[in-house]
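Participant: Take a look and give me a structure for this.
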Amino acid sequence: MLQLENVSLNYGSFRALDNINIHAKEGELVVLLGANGAGKSSIFLTTSGLHKAASGSIRFGKTELVGMKPSAIVEHGVVQCPEGRKLFPAMSVLKNLTLGGYVHRRDSKGIKSTLDEVFAMFPILHEKREMNAGSLSGGQQQMVAIGRSLMSRPKALLLDEPSLGLAPLVVKQMFEAIEKINKAGTTVMLAEQNAYAALRIASRAYVIEGGRIVMEGSRDELLNNEAVRKAYIGA
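Facilitator: Just a heads-up that it's a prediction; the model follows:
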């Protein structure tokens, strides 16, 4: 289980996260809903060790992650796929993917096996493996970003706005891939503004506003909540 207890984060004098309490059980797909700037990315950046929590606890299983180096957090199985993809555009698709397996660099057979799994999930990446990542379409670049995260063999995957800027058909394909990753056994925490698409594949969800959790519930509870529908689904 991935659990955040009373986690707060400051950017200087600004309180970006205020006593955040969220959890994802093993095998769950949990969605974080909220407008741009609500604090979703800050939750992920703090969980992955890139930002230092001002207070609180972040545990993965029995392991405390607060104070741990980001590389060590990845080695423990918590992997972030960042908003904006953060690819190396002048490097090939294959090299971008291979970088994701760096923590397993001593296991060449395992890296090859994981790479085959990524290519099986996203066949177009095998076809374009020698092309520069920057030459791909937005949807294909997002596939590379997710594939690179999978190369780290995550037990818990933090996906930050994977559908941002993508065409509707590509968004559908992306959520199908995320659902497949989750059903294969990976715990997924998904930050999304596309509330309807995210909730359709979710187990549970949290609504974040101004760095605070203002609502939580099951998929159906949030899909049928009038305030959530009005604010995030538009119906």
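
Participant: make it CA atoms for all contacts and neighbour counts henceforth
Facilitator: Noted.

Participant: Can you name every helix or strand that the lengthiest helix in the chain contacts?
Facilitator: The longest helix of the chain (DSSP state H) is helix 168-183. Where contact means 3 or more C-alpha pairs under 8 Å, 6 or more residues apart in numbering; DSSP states H and E, helix 168-183 is packed against helix 195-200.

Participant: picking up where we left off before, what's in contact with the longest helix of the chain?
Facilitator: Applying C-alpha atoms under 8 Å, 6 or more residues apart in numbering, the contact partners of helix 168-183 are G27, E28, L29, M121, G139, M143, P162, S163, V188, A197, A198, I201.

Participant: residue contacts, the third one?
Facilitator: Same thing as L29. By C-alpha under 8 Å, 6+ apart, L29 lies in contact with N182, T187, V188, M189, L190, I201, A202, S203, R204.

Participant: how about the helices in this structure?
Facilitator: With DSSP H, the ranges of helices along the chain come out as 40-47, 70-75, 93-100, 108-121, 123-127, 138-150, 168-183, 195-200, 219-223, 226-228.

Participant: Would you do the same for the sequence below? I want to compare the two.
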Amino acid sequence: MLQVKDLEHKYGAIQSLKGVSLDVNQGEVVALIGANGAGKTTLLRCISGILKPCGGSILFEGSNIFGLPAHKVSKLGAAQVLESRHVFPKLSVMENIQMGAFLRKDDKQAIAQEIEGLFEIFPRLKERVGQQAGTLSGGEQQMLVMVRAMISNPKLLILDEPSLGLAPIFIDEIFNIIPRLQQMGSTILLVEQNASMALAVADRGYVMETGRITLTDTGRNLLGNDQVRKLYLGEE
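Facilitator: Modelled structure (predicted):
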């Protein structure tokens, strides 16, 4: 579904991506882990069109999306959930979700049925459906932006640090939800500081250091890798 090859990006004179290559197959959960400043978020934003890379290639379902603006990448079916949890604070939970369906052309009844299906996975949001989004907790806002992205019916869901700043109870809930989204047919590219939880739900993973991919394997094998355990799982 997604093929990134030799991707490069610069912030002025600083090269943030140095020939990054990765791929995501349909139906997979792929995790990207690494330290702060490794270039993970930059890579995601180049894929989704928020940033413009300066070299390499990006293919999405065989189509070249290198340098396309974010709204065109989104129309092709790649939805990114940003790490800063952008909700429309004055709108209700339901109104926020409906904003995600803005570009869909199918009938309102089908969209309403899909929302109800997502409420089964995110029951907290159903309980707060009429509440202003700005009054939700951080964990509830994270769930809201995930549902808003899902209702756009994306082919690829890109999650950037979904557990950032959340209480442990919400972190567990988010990572219990990711496999359920995969079972519903979602393909997910996940960047996450909590390496152990990310690799536990991932089919495959990539390790990124200072703008380069340095290691790739199955999620299970990376969890058992001595280098990964020492550097990213805090084990000696």
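
Participant: returning to that earlier point: can you add distance to R212 of the first structure and give the contacts of helix 168-183 of the first structure back as a markdown table?
Facilitator: Output for the contacts of helix 168-183 of the first structure, formatted as a markdown table (distance: C-alpha to C-alpha, whole Å):
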| residue | distance to R212 of the first structure |
| --- | --- |
| G27 | 25 |
| E28 | 22 |
| L29 | 20 |
| M121 | 35 |
| G139 | 31 |
| M143 | 31 |
| P162 | 22 |
| S163 | 23 |
| V188 | 20 |
| A197 | 23 |
| A198 | 20 |
| I201 | 23 |
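
Participant: wait, which of these is closest to Y102 of the first structure?
Facilitator: Minimum distance to Y102 of the first structure across those is 18.4 Å, recorded for M143 (C-alpha to C-alpha).

Participant: In contact with the most centrally placed residue in the first structure, which residues?
Facilitator: With distances taken as C-alpha atoms, centre = their mean, L159 lies nearest the centre of the first structure, 1.3 Å away. Residues in contact with L159 of the first structure (C-alpha under 8 Å, 6+ apart) are Q80, C81, P82, E83, V188, M189, L190, A191.

Participant: Relative to H126 of the first structure, how far out is the spatially closest residue to the first one that is not a sequence neighbour?
Facilitator: Across the structure, with C-alpha to C-alpha, 6 or more residues apart in numbering as the measure, the residue nearest Q80 of the first structure apart from its sequence neighbours is L158 (4.5 Å). Applying C-alpha to C-alpha, to the nearest Å, one obtains 24 Å for the distance of L158 of the first structure from H126 of the first structure.

Participant: quick one on the thing from earlier: any chance of the helices of the first structure in a markdown table, plus mean neighbour count and distance to L17 of the first structure?
Facilitator: Formatted as a markdown table, the helices of the first structure follow (neighbours: other C-alpha atoms under 10 Å; distance: least, C-alpha to C-alpha, whole Å):
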| stretch | mean neighbour count | distance to L17 of the first structure |
| --- | --- | --- |
| helix 40-47 | 23 | 7 |
| helix 70-75 | 18 | 19 |
| helix 93-100 | 21 | 28 |
| helix 108-121 | 16 | 34 |
| helix 123-127 | 15 | 37 |
| helix 138-150 | 23 | 25 |
| helix 168-183 | 16 | 26 |
| helix 195-200 | 19 | 21 |
| helix 219-223 | 17 | 22 |
| helix 226-228 | 15 | 21 |
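
Participant: can I get the ones you listed in a markdown table with distance to M1 of the first structure?
Facilitator: Shown next, in a markdown table, are the helices of the first structure (distance: least, C-alpha to C-alpha, whole Å):
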| stretch | distance to M1 of the first structure |
| --- | --- |
| helix 40-47 | 13 |
| helix 70-75 | 14 |
| helix 93-100 | 23 |
| helix 108-121 | 23 |
| helix 123-127 | 31 |
| helix 138-150 | 19 |
| helix 168-183 | 14 |
| helix 195-200 | 20 |
| helix 219-223 | 19 |
| helix 226-228 | 26 |
